[in-house]
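Student: need a 3D model of the following:
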Amino acid sequence: MKPNIKDLESRVLSVLEDIEHNDNPVRDVLAELWQYNQEQWQRVEQMVRVSDAYQDMMMKREKTLGERFDKHIRQLEKITRISDRYQTALREANLELEHASLMDTLTGLPNRRKMLRTLKREYDHRRQHIKLGMIDIDYFKRINDAHGHLVGDEVLIAVGHLIEQTVGDLGHVARWGGEEFLVVFTHKNADDVEICVNNLVREIQEARFDVLDGQIIQTSISIGLSHYQEGDTIDSLLTRADDALYDAKNSGRNRFHISHK
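Tutor: As a prediction, the model looks like this:
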């Protein structure tokens, strides 16, 4: 049976305090044993206090470290969110810059750089179907001289949109530079392309462009058309289209001419 420590201590103390046992030789031994026992208990209690203090310190340290760790995690998460937003904004800005670098700011059509990319792609994949239409607005300098550059800009925009609308799915339209436009036709049927080119000349000639201050401007276009021929490069296709445009202008303008070279 497990002894009752409290009861046992009480009995030992009663023996030590009873003067009747002062002359008993066992009393001195019991007194030393009691003193040793008390000292051991004090050591145990001190160790417990030290252990408890250490545990408290470690718990506080772990709590402090945990709080610091959580704080760092929150900071890293915040930095990550900021970085993600920055990267997204940077990608969007780059896309906008790329788009802007490939578009003509006046007409909203693809510019020369974008068209050269398109032309190379079409040449690499289906060059045998390529037909180029080089378009120039007739006597455009006269419009600028007579009505000013603002009116000239409005005419460029209107002509560009009408060309794009008329060409439709038959090809790609771009502002090539100045008052020139380039169409890369990729439609297989050459007759459909020639009908489209003829319609372009007619549509522009019949159009009445309502520009600034209610001014009505009429104009016309000349077109040079080149078809892919065996051995053609992109440069040779462009050169022949440009030569055909020159022939159309020399023949009286407001017409299209096909290069057969």
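Student: going forward, measure contacts and count neighbours with C-alpha atoms only.
Tutor: Noted.
Student: apart from its neighbours in sequence, what residue is nearest residue 244?
Tutor: residue 224 (4.2 Å; CA to CA, 6 or more residues apart in numbering).
Student: contacts only, for the one you found.
Tutor: Residues in contact with residue 224 (CA atoms under 8 Å, 6 or more residues apart in numbering) are 132-135, 241-248, 256-259.
Student: show me where the stretch 51-200 of the chain has helices.
Tutor: For the stretch 51-200 of the chain, the helices defined by DSSP state H, counting those that start in this stretch occupy 112-126, 140-147, 149-167, 190-206.
Student: closest to the centroid, which residue in the chain?
Tutor: The chain has residue 91 as the residue nearest its centroid, 2.7 Å off, counting by CA atoms, centre = their mean.
Student: residue 69 versus that residue, what's the distance?
Tutor: Distance, residue 91 to residue 69, by CA to CA, to the nearest Å: 32 Å.
Student: highest neighbour count among the contacts of residue 224?
Tutor: Neighbour counts for these, by other CA atoms under 10 Å, peak at residue 133, which reaches 30 neighbours.
Student: how close does that one get to residue 155?
Tutor: Taking CA to CA, one finds residue 133 at 20 Å from residue 155.
Student: try residue 174
Tutor: 15 Å.
Student: quick revisit: the residue nearest to residue 244 belongs to a helix, doesn't it?
Tutor: No: read with DSSP: H, G, I helix; E, B strand; the rest coil, residue 224 is strand and lies in no helix.
Student: distance of it relative to residue 126?
Tutor: Noted for residue 224: a distance of 21 Å to residue 126, by CA to CA.
Student: do residue 173 as well
Tutor: Using CA to CA, residue 173 is found at 18 Å from residue 126.
Student: ok, these two, which is more surrounded?
Tutor: Per other CA under 10 Å, whichever of residue 173 and residue 126 has more neighbours is residue 173, with 23 against 11.
Student: which residues sit in contact with the nearest residue to that one once chain neighbours are set aside?
Tutor: Nearest non-adjacent residue to residue 173, counting by CA to CA, 6+ apart: residue 183, 4.6 Å away. Neighbour list for residue 183: 132-135, 171-174 [criterion: CA under 8 Å, 6+ apart].
Student: at 6 Å what do you get?
Tutor: Counting by CA atoms under 6 Å, 6 or more residues apart in numbering, residue 183 makes contact with 132-133, 172-173.
Student: take those residues and keep only those in strands.
Tutor: Counting by DSSP state E, these place 132-133, 172-173 in strands.
Student: surely residue 254 forms part of a helix?
Tutor: No: Residue 254: not assigned to a helix; according to three-state DSSP it is coil.
Student: how far away is it from residue 59?
Tutor: Applying CA to CA, the value for residue 254 to residue 59 is 92 Å.
Student: and this one, please, so the two structures can be compared:
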Amino acid sequence: MSNFHSFPSTPFIRWFVKDNQSLDRDIRLKLLKGPFTSRAALVAAGMNTLLVCSVAVVLHPTLFFISWLVADMVIWIIRWFLLQRFMASGKSSLRYATDLSLLFGLIWAAEIGIGTAGCIISQDPVLQVLACTSAVSMNGAIAMRNQGIPRYAFTQILLTDIPMKLATLFQPEPMLRLLILQAPMYLTGLWVLLNNLNATLTTAYISEAQSTHSATHDKLTGVLNRLGILNLMTASLNSKTHGDSDFCVLCLDLDGFKKINDANGHATGDRVLVSFSEMVTRVVRKGDAVARIGGDEFIVLMPDTDKISASLIAERIIKGLEDYAGKYENYEGLGVSIGITQTSPSEQGSVDQVLSRADVAMYNAKSAGKNCFRFG
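Tutor: Have a look, this model is predicted:
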């Protein structure tokens, strides 16, 4: 299931999920996804608490237990609605959808804790066993499901556990008060478990991100490699997000690079490639993608643009390289030929065909005298 959750908007809810602020945004979003990833978990939790509440009402049809049953059902319905309508379906039009989902997760935990406390105070051994077993099992599920946000998960556990422990003070069996003595060890163990699970999950996400980055980025320059840009171009051709918005592809090939590389060594050639990629990255727009697809050949993908904008970028790249080469005597003759093609997502064509058109245009630029751009 796709994840459509976002970071919380309110300071109160943000406090519960602000761990790992130094991590990449995508990793932090992945760590936050626990409460939004499984309808099955929500259904199982709802059936569990509904069973305990129903048994309590059957055995003791008091106002407290009837209210507990009603509250449990209402809270579950709201949580299901938020997950189904604003998270799972990807149609989130509610600004505070994430905040509300996390808030009602806390309210749900408090409701379980208060209801469990009522079962203990009732002195009914059946309810005491059922409610305490249910609460402890729910805490384990909370730790596993929300391990990416340990502060939030531990707060849920506290809201579930503390009322249950305090309730032992208001019933006549003194041995049950041993639960209070057990609380520090139990809660410390869960806190350690949560942090260990979180560390393991975080390491896994970081390793995944690094692996993905290595597979799609050029090791020398840090820009995208052939696989990375082909993936983006494929997505652009298949895009339904921007309708029929055109995108432009620029094919760049350095002129005079081989001569400089042969005369000055590969280390100098590498510095030229790195400097050129950095310059191009600075020149293009924030949403554009730069890739080195091999040797001294680069690709720029410009989504939602036209030939005029692409021309301006091409001119800036040519001028930027001229200024760079002018600083070094041994870089004489260094330039760039650029081929540009404009494509619409509605066109029937492949990535290879788009690249081929841009490549032909680039060779036309070389034939026209190099250090210029042509359209294809």
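Student: all strands for structure 1, in order.
Tutor: For structure 1, strands defined by DSSP E occupy the ranges 131-137, 171-177, 180-185, 209-210, 216-217, 221-227, 256-259.
Student: how about the ones you listed in CSV, adding distance to residue 80 of structure 1?
Tutor: Listed next are the strands of structure 1 as CSV, based on distance: least, CA to CA, whole Å:
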stretch, distance to residue 80 of structure 1
strand 131-137, 50
strand 171-177, 42
strand 180-185, 46
strand 209-210, 54
strand 216-217, 57
strand 221-227, 55
strand 256-259, 60
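Student: pull the number of nearby residues for the aligned residue in structure 1 for residue 351 of structure 2.
Tutor: By TM-score structural alignment, residue 351 of structure 2 lines up with residue 234 in structure 1. Neighbour count of residue 234 of structure 1, defined by other CA under 10 Å: 16.
Student: swap in residue 40 of structure 1?
Tutor: Residues within reach of residue 40 of structure 1, counting by other CA under 10 Å, total 12.
Student: same question, residue 209 of structure 2
Tutor: Using other CA under 10 Å, residue 209 of structure 2 has 15 neighbouring residues.
Student: residue in structure 1 paired with it?
Tutor: In structure 1, residue 209 of structure 2 lines up with residue 95, judged by TM-score structural alignment.
Student: what about residue 186 of structure 1, distance to residue 119 of structure 1?
Tutor: Separation of residue 186 of structure 1 from residue 119 of structure 1 (CA to CA) stands at 10 Å.
Student: just to revisit the earlier point, nearest to residue 230 of structure 1, out of the helices of the stretch 51-200 of structure 1?
Tutor: For these, the distance to residue 230 of structure 1 is smallest for helix 112-126, at 12.3 Å, taking CA to CA.
Student: who's in contact with the closest one?
Tutor: Residues from elsewhere that reach helix 112-126 of structure 1, judged by CA under 6 Å, 6+ apart: 102, 176.
Student: please redo it, this time with the cut-off set to 8 Å
Tutor: Residues from elsewhere that reach helix 112-126 of structure 1 (CA under 8 Å, 6+ apart): 102-103, 130, 173-177, 184, 186, 234.
Student: equivalent analysis for stretch 137-147 of structure 1, please.
Tutor: Defining contact as CA under 8 Å, 6+ apart, one finds that stretch 137-147 of structure 1 is touched by 150-152, 179-180, 219-222, 253-254.
Student: which residues in structure 2 does that stretch align to?
Tutor: The aligned range for stretch 137-147 of structure 1 in structure 2 is 254-264, by TM-score structural alignment.
Student: list the buried residues of the matching stretch.
Tutor: Across stretch 254-264 of structure 2, burial judged by 16 or more other CA atoms under 10 Å covers 254-257, 259-261.
Student: same question, stretch 53-61 of structure 2
Tutor: Of the residues in stretch 53-61 of structure 2, those buried under the neighbour-count criterion (16+ other CA under 10 Å) are 53-57, 60.
Student: how close does the counterpart of residue 250 of structure 1 in structure 2 get to residue 325 of structure 2?
Tutor: Using TM-score structural alignment, the equivalent of residue 250 of structure 1 in structure 2 is residue 367. The gap separating residue 367 of structure 2 from residue 325 of structure 2 is 21 Å, by CA to CA.
Student: higher neighbour count, those two?
Tutor: residue 325 (18 against 11).
Student: quick one: what's aligned to the more buried one in structure 1?
Tutor: Per TM-score structural alignment, residue 325 of structure 2 is aligned with residue 208.
Student: which residues touch the spatially closest residue to that match that is not a sequence neighbour?
Tutor: Distances taken as CA to CA, 6+ apart place residue 218 nearest to residue 208 of structure 1, at 5.5 Å, with adjacent residues excluded. By CA under 8 Å, 6+ apart, residue 218 of structure 1 lies in contact with 205-209.
Student: closest one of those residues to residue 111 of structure 1?
Tutor: residue 209 (22.8 Å).
Student: that closest one and residue 60 of structure 1, how far apart?
Tutor: Separation of residue 209 of structure 1 from residue 60 of structure 1 (CA to CA): 82 Å.
Student: higher neighbour count, the two?
Tutor: Each of residue 209 of structure 1 and residue 60 has its neighbours counted (other CA under 10 Å); residue 209 has more, 17 against 12.
Student: run a quick neighbour tally on residue 47 of structure 2.
Tutor: Neighbour number of residue 47 of structure 2 under other CA under 10 Å is 14.
Student: so where in structure 1 does the helix or strand where it lies end up aligned?
Tutor: Using DSSP states H and E, residue 47 of structure 2 maps to helix 39-59. Aligned by TM-score structural alignment, helix 39-59 of structure 2 corresponds to no residues of structure 1.
Student: elements contacting that helix?
Tutor: In this structure, helix 39-59 of structure 2 packs against helix 63-81, helix 97-121, helix 125-145, with contacts taken as 3 or more CA pairs under 8 Å, 6 or more residues apart in numbering; DSSP states H and E.
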